[in-house]
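Engineer: test case, fold it:
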Amino acid sequence: MARSYTQTMRAESAERTRRAVLEALDKRLRSKRTQAISVDLIAQDAGIVRSTVYAIFGSRAGLFDAYADDLWMRSGLTRLSEAVKAEDALVHLRGGIVAGTRMFAANLPVFRRLYAMDALDPDSVGGAVRRMEQDRLEGMRHLARRLGESGLLRPGVDVEHATNVLWTLCSFQAIDLEVSGRGLTADDAATVLASAAERALCGVPAADPAVLVPFGPGFAATVRQWAEESPYSRPWLVGDEGLGAAQVGEDVLRYVLLVGGVACGYGELWTDEDEVELAHLVVDPQRRRRGVGRQLVTALTAVAYDSSPHVFIRVEPDNTAALGLYRKVGFEDVPQDEQDSFNAGQPREYVWLRHRAVRPGGQNPTEVASTHRPLG
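Structural biologist: Model prediction:
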């Protein structure tokens, strides 16, 4: 038992030292100092001796490779992996460019420094940038093959040409020109680059469709990240999966909104006898104020009406943006006596709204009296 404890303590100490070295390198790369970045300086900043750096990472190349891997993970590698796994090659193209653009844009100064160092002397970054670029080339070639196998490449465009086009449009330099040079947001830059790629390789791109799909484990990390960035979503991040696990059951349906094949929003439908409540809605922070919230609410409401003519939603009183949106798409505040009844037993006060819509050829479904009972 004592030996196991000692080994655990040593492993934890080694990991802390490893993190200290990577953080020291990160600070050096982000600084505006023109001084060359040496292993001696990194060791000094981390409070260790030079030999310890080599003991942990093996070489300067090993250090920069480890830093590059860590930087990719911190910049959003999970989202890129999700895009690559898409069954539709066109979804892979669009989602991959969005994820890749966000990754580079999240740490522009660091990537700019790494690429500049590599251009002057590849050994100064231990060859890490060249290996990153080789991995990127293989990714572009894989995507080009998928587009070709799916019959999406326009006449005259072969896999090799498609690889070259993707290599250029998805490069750090192209993204940096759009974001830094033109002042575009990461998502706007991704839209420009994805459209250019699709036009060059497949012809004129179709309008991005908004599709509601069932939630699956592959979306968990992405949705959790959105929720963590919203003060109104954090309370329902519970359990290992972190997505309202306490509410999951046969009476809870969970969905993800895809726009152009890219996950942009999440929401749940809570069903109870003859009524449905929209719950736990969250939108990708980088897609807010772009109409995605309206698309998400509209899509969820349409699905809800398949189960019941009574569709509700609750909102925290200070979430004025959400209240404004819901009222614009057909939700109305329920009478005060119903507000009081619905809030009885709730951990906090909510504003409760009921959707008011007339279906073609039918009566207004919300004119019928309701005995709504909140699920949670």
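Engineer: only C-alpha atoms from now on, for both contacts and neighbour counts.
Structural biologist: Fine.
Engineer: quick check: which helices or strands does the longest strand seen in the chain pack against?
Structural biologist: Taking DSSP state E as the criterion, the chain has its longest strand at strand 262-272. Other helices and strands packing on strand 262-272, by 3 or more C-alpha pairs under 8 Å, 6 or more residues apart in numbering; DSSP states H and E, are helix 89-106, strand 252-259, strand 275-283, helix 292-304.
Engineer: next, the structure of the following sequence, for comparison with the previous one:
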Amino acid sequence: MRQVYLDSAATTQMRTEVIDEMTRVMKEVYGNPSSTHSYGRSAKSLIENARKSIAKQLNVTAAEIIFTSGGTEADNLAIHSCVRDLSVERIITTKIEHHAVLYIIDYCKEKYGTQVEFLDLQECGTPDYDHLEKLLKDDAKKTLVSLMHINNEIGNKLDIYRVGKLCRDHNAFFHSDCVQSIGHYEMDFASLPVDFTAVSAHKFHGPKGVGFAFIRKGTGLKPLILGGSQERGIRAGTESVHNIIGMELALTMAYENLEKERDYVKGLKEYFKNQLTEKIPGVKFNGNCGDHENSTFTLLNVCLPCPADKAAMLLFTMDLKGIACSKGSACQSGSQKGSHVLTNVLRDEDLNKPSLRFSFSIFNTQEELDYVVDVLVEYLASI
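Structural biologist: Okay, here's the model as predicted:
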């Protein structure tokens, strides 16, 4: 059976070079980075060189990069500490953020009584920037704005510079989950007015279980995990050396090949979109994902012209045909609930139709996309 992987927004295939380098590190550099002997010093040196390299890619200082287990931990660190330690009493966000953000905001609301304000959304799912500005003008309470740079389900791109400037102008903290953008877009945090962000290595062909938080110096963020002085005292626990090295190499390769690989993946998305439009009358593209300017080049969220009672077997059928895609965030794959993003974006008539998220990478081909289109056409013709 043919195998086609179109779920790179959930996780990406690791580059061979990354696997080889991680294997070498596991074999040769196994000391604890906190140990003072030569084995420990060797591991520590690798970590600090990786930190400097990552910081250089983002145009920040090495001290502003804190290694974590991934994006979820980095999101939790920033939001929880802002409320607990930095006197934030109000959080402004949207209802279509990743659950790594929404769940910790709910926790802060329950535990600390934090006021939560949800921005209005435009019809396509883009936050209403005028509403944000209006809310920020009421600055009686110390405020954190948390808005993701690229939505992981519908691909919408936030005007991150505009939001950051609004936050600076009104003395608010700005946290942005950049899990779907780091490694795919150039990011200059020296000029980008963001205070905190979250990154996961497995979104740009690196290993799972490792990421980092960017924490702008001077913000005063405090640790959530205690037990050691690792990561400048912000994140206790022995560092995962091989994962950190794999992440740094994956990020370096992503930016070294950025223009070429982005053009290739963008071409795949455009080709897939055109084939679907031509061969499936009535197909729709959710959010801004059909628009290159206002969405990421890495995914397409497709609403298919199919009755709700005939849609239940669609994802199962795709899997039987060897096609990996998603009906929403991979973090929610075990839930029977529908997508909270689509629920807040789509009209009822489209919400009752099946939507699938297809996400692309450099390892995909046009031939694979032709196969997927043929499977969809065959399925829709059979109902």
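Engineer: what's the TM-score here?
Structural biologist: The TM-score (TM-score structural alignment, normalised by the length of the first structure) is 0.28; 166 aligned residues with a C-alpha RMSD of 6.5 Å.
Engineer: quick revisit: which stretch among the helices and strands packed on strand 262-272 of the first structure approaches A196 of the first structure most closely?
Structural biologist: Closest to A196 of the first structure of those, according to C-alpha to C-alpha: helix 89-106, at 10.7 Å.
Engineer: and that closest one, what does it pack against?
Structural biologist: Secondary-structure packing of helix 89-106 of the first structure (3+ C-alpha pairs under 8 Å, 6+ apart): helix 60-75, helix 77-84, helix 128-149, helix 172-176, helix 186-202, strand 262-272.
Engineer: return the most buried member of the ones you listed.
Structural biologist: strand 262-272 (a mean of 24; mean count of other C-alpha atoms under 10 Å).
Engineer: one step back: save the helices and strands packed on strand 262-272 of the first structure as JSON lines, and put in mean neighbour count and distance to A189 of the first structure too.
Structural biologist: Shown next, in JSON lines, are those (neighbours: other C-alpha atoms under 10 Å; distance: least, C-alpha to C-alpha, whole Å):
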{"stretch": "helix 89-106", "mean neighbour count": "24", "distance to A189 of the first structure": "7"}
{"stretch": "strand 252-259", "mean neighbour count": "21", "distance to A189 of the first structure": "16"}
{"stretch": "strand 275-283", "mean neighbour count": "23", "distance to A189 of the first structure": "19"}
{"stretch": "helix 292-304", "mean neighbour count": "19", "distance to A189 of the first structure": "18"}
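Engineer: doesn't K111 of the second structure lie inside a strand?
Structural biologist: No: secondary structure of K111 of the second structure (DSSP: H, G, I helix; E, B strand; the rest coil): helix, not part of a strand.
Engineer: how many neighbours does it have?
Structural biologist: 10 (other C-alpha atoms under 10 Å).
Engineer: and it, how close does it get to V83 of the second structure?
Structural biologist: Distance from K111 of the second structure to V83 of the second structure, counting by C-alpha to C-alpha, to the nearest Å: 10 Å.
Engineer: follow-up on the earlier one: JSON lines please, covering the helices and strands packed on helix 89-106 of the first structure and showing distance to E23 of the first structure.
Structural biologist: As requested, these are exported to JSON lines (distance: least, C-alpha to C-alpha, whole Å):
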{"stretch": "helix 60-75", "distance to E23 of the first structure": "9"}
{"stretch": "helix 77-84", "distance to E23 of the first structure": "19"}
{"stretch": "helix 128-149", "distance to E23 of the first structure": "17"}
{"stretch": "helix 172-176", "distance to E23 of the first structure": "22"}
{"stretch": "helix 186-202", "distance to E23 of the first structure": "25"}
{"stretch": "strand 262-272", "distance to E23 of the first structure": "31"}
